[in-house]
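1. when you get a sec, could you give me coordinates for this:
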Amino acid sequence: MADVTTPHRRSPKSHNMMKNMFRESDDESSSSDDEDDEEDGDPRDKEGLSAVPPHADNDDTMAYTGLCHDFQVFLRQDRKKGIAHQLWPAATFLSHYLEQHVETLLPPGTSVLELGAGIGLCGLVCYKLHATSVVLTDLPVAMSLLDTNVLLNAVEPGEQIPSTKQSVRPMVLSWGNEGELAAVLATMDKSSQWVCVAADCVYWEALFEPFFHTVRALVVDHHVDVILAHVKRWKKDERFFKMCRKHMQVIQLVEDVSLELQEHTQDHHRVIKRIYRLTAKV
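-> I've put the predicted structure just below:
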């Protein structure tokens, strides 16, 4: 892994927006739907981004059961605290995909970095799929719940699992913060093959650039592929992918289109979920 190259520095305005937002209280051609009207959004796409689903009155613990592997991941969420404290659909979608393609995406000896981990599902699924090392990153407000979920799965944060060489470590990483990225990179074993996973991280236009610069630093400067799951909500989401295509190879791995019940309106609406692989250009 090359030395750390300083990525984009997040502006104070962007930093404040991120703090408010998370406060505790295809291939390279466009898909056919890119010209459609904007899709229905979810709570985080509105102003006052701490909006929560209406029946999120209490903490709850759930279990993700392996789709085609024999394991469970136990997760606690606290949706009244905001978007970093709950499970979002793209995380489950990506977890299923990782299970189905574990031989190619997570071959033996692979370690995993997760961006915007939230409650940690994707990274913990990678741990259950025998990733050598897993680093779960998010903002400071997410660390307590990440620590809880790591412990729920019998893993001491930052420690090796008994009788194995695996480790799981939650770490702070604000997108666009070069110091925090450098600290994360410093913990990554250079003898291991790393892959980055991210689910539902492209959702608010103000965060496109900070997220892009973190992704670009990983892919271009450090040759870490990014597997990105995305729920298409707005036409403006494409701006992020256009930025990526200028500097990286963007490959759409899969697309799923379904009708799903919207929690807030109880109406069915079309949901488009995609998974991309971002790699360095040859």
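2. CA only for contacts and neighbour counts going forward, please
-> OK.
3. what sits against Leu207?
-> Ser14, Met18 (CA atoms under 8 Å, 6 or more residues apart in numbering).
4. which SS state does it fall under?
-> helix (DSSP: H, G, I helix; E, B strand; the rest coil).
5. look up how far Leu185 lies from it.
-> 21 Å (CA to CA, to the nearest Å).
6. could you do Gln72 as well?
-> Distance, Gln72 to Leu185, using CA to CA: 29 Å.
7. neighbour count winner among those two?
-> Remark: of Gln72 and Leu185, Leu185 carries more neighbours, 19 against 16, as counted by other CA atoms under 10 Å.
8. can you tell me the helix or strand for that one?
-> helix 178-187 (DSSP states H and E).
9. again with Ala198
-> Per DSSP H and E, Ala198 falls inside strand 193-199.
10. can you give me the strands in the chain?
-> Using DSSP state E, the strands of the chain run over residues 60-65, 72-77, 110-115, 133-138, 167-172, 193-199, 225-232, 248-261, 268-280.
11. got the angle for the fifth one vs strand 110-115?
-> Our comparison of strand 167-172 with strand 110-115, counting by axes from the mean of the first three to the mean of the last three CA atoms, to 10 degrees, yields an angle of 20 degrees.
12. here is a second sequence; please produce its structure as well for comparison:
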Amino acid sequence: MDIKRDQLLLYRSVVVELGAGTGFCGIYAAALGSRRVLITDLPDCVPLMARNVALNRHLVADKVVVAEFDWCQTNGTDQRFFTVPIDAIDYILVSDCLYYEQSVQQLYNTIEWLSSKGASVLLSYEDREDKQPLIDQFFTLIADKFTATEIQSHDLHPDYRSPDLHLFVLKQTV
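-> Down below sits the predicted model:
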């Protein structure tokens, strides 16, 4: 991705990252100028995310909040977990979260709810032969309510291009 362009895109934005794992994407968004970033994942990931935010405090100041959020337990629509109202969210980051069959519907529910006031979703995943049915299932779920635009490889920075990595922008249409 182009850093200058991404700084303009994310400048002063409110971002929620789902399934953050290490928190890298959310921390990067904050470093590029997002106003507020909420990174979320399962309880086991929270200490690592918090540590990574602390290690990068010089880049992100106090803009990043770490929270536990399990979209399978809340059916994806539990406002208690979010420190910003959903109508303030500009971007939802979902990186490599299409891997567990039982969570696909709940992930969709969460994305649908969080983007209901106009937020754009940046979804990325890696091709994995055994996970293609889950990816197909997810894209079937979103087909009625979202447009999905794939960012083509040639639009990405050469260092971040790979034929097995995919990046989509999802936007609700209904």
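13. what's the TM-score for these two chains?
-> For this chain pair, the superposition-based TM-score is 0.80 by TM-score structural alignment, normalised by the length of structure 2; 162 aligned residues with a CA RMSD of 2.6 Å.
14. with structure 2 overlaid, how far apart is the strand holding Ala198 of structure 1 on average?
-> By mean CA distance after the TM-score superposition for structure 1, the fitted strand 193-199 of structure 1 averages 1.7 Å away from its aligned residues in structure 2.
15. for that strand, which outside residues touch it?
-> With CA under 8 Å, 6+ apart as the test, strand 193-199 of structure 1 has contacts from 90-91, 94, 109-117, 122-123, 224-230.
16. so how do I select the buried members of the residues you listed in ChimeraX?
-> The buried subset of the contacts of strand 193-199 of structure 1, as determined by 16 or more other CA atoms under 10 Å, is captured in ChimeraX by this line:
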select :90,91,94,110,111,112,113,114,115,116,117,122,123,224,225,226,227,228,229,230
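17. now do the contacts for the nearest residue to Val257 of structure 1 once chain neighbours are set aside.
-> Using CA to CA, 6 or more residues apart in numbering and skipping residues adjacent in sequence, the residue nearest Val257 of structure 1 is Ile272, 4.6 Å away. Ile272 of structure 1 sits next to Val231, Lys232, Arg233, Glu255, Asp256, Val257, Ser258 when contact means CA under 8 Å, 6+ apart.
18. same question for His15 of structure 1.
-> Shown in contact with His15 of structure 1 (CA under 8 Å, 6+ apart): no residues.
19. now swap in Leu173 of structure 1 and tell me
-> Contact analysis of Leu173 of structure 1 by CA under 8 Å, 6+ apart lists Leu115, Thr137, Asp138, Leu139, Glu180, Leu181, Val184.
20. quick one: map it onto structure 2.
-> Taking TM-score structural alignment, Leu173 of structure 1 has Phe69 as its aligned residue in structure 2.
21. hmm, back to that, nearest approach to Val150 of structure 1 belongs to which of the strands of structure 1?
-> strand 167-172 (7.4 Å; CA to CA).
22. mean deviation, the closest one versus structure 2?
-> Compared with structure 2 after fitting, strand 167-172 of structure 1 deviates on average by 0.9 Å (mean CA distance after the TM-score superposition for structure 1).
23. now do that strand against helix 178-187, angle only.
-> Strand 167-172 of structure 1 runs at 170 degrees relative to helix 178-187, counting by the same axes, to 10 degrees.
24. quick one, strand 167-172 of structure 1 and strand 133-138 angle?
-> With the same axes, to 10 degrees defining the directions, strand 167-172 of structure 1 sits at 20 degrees from strand 133-138.
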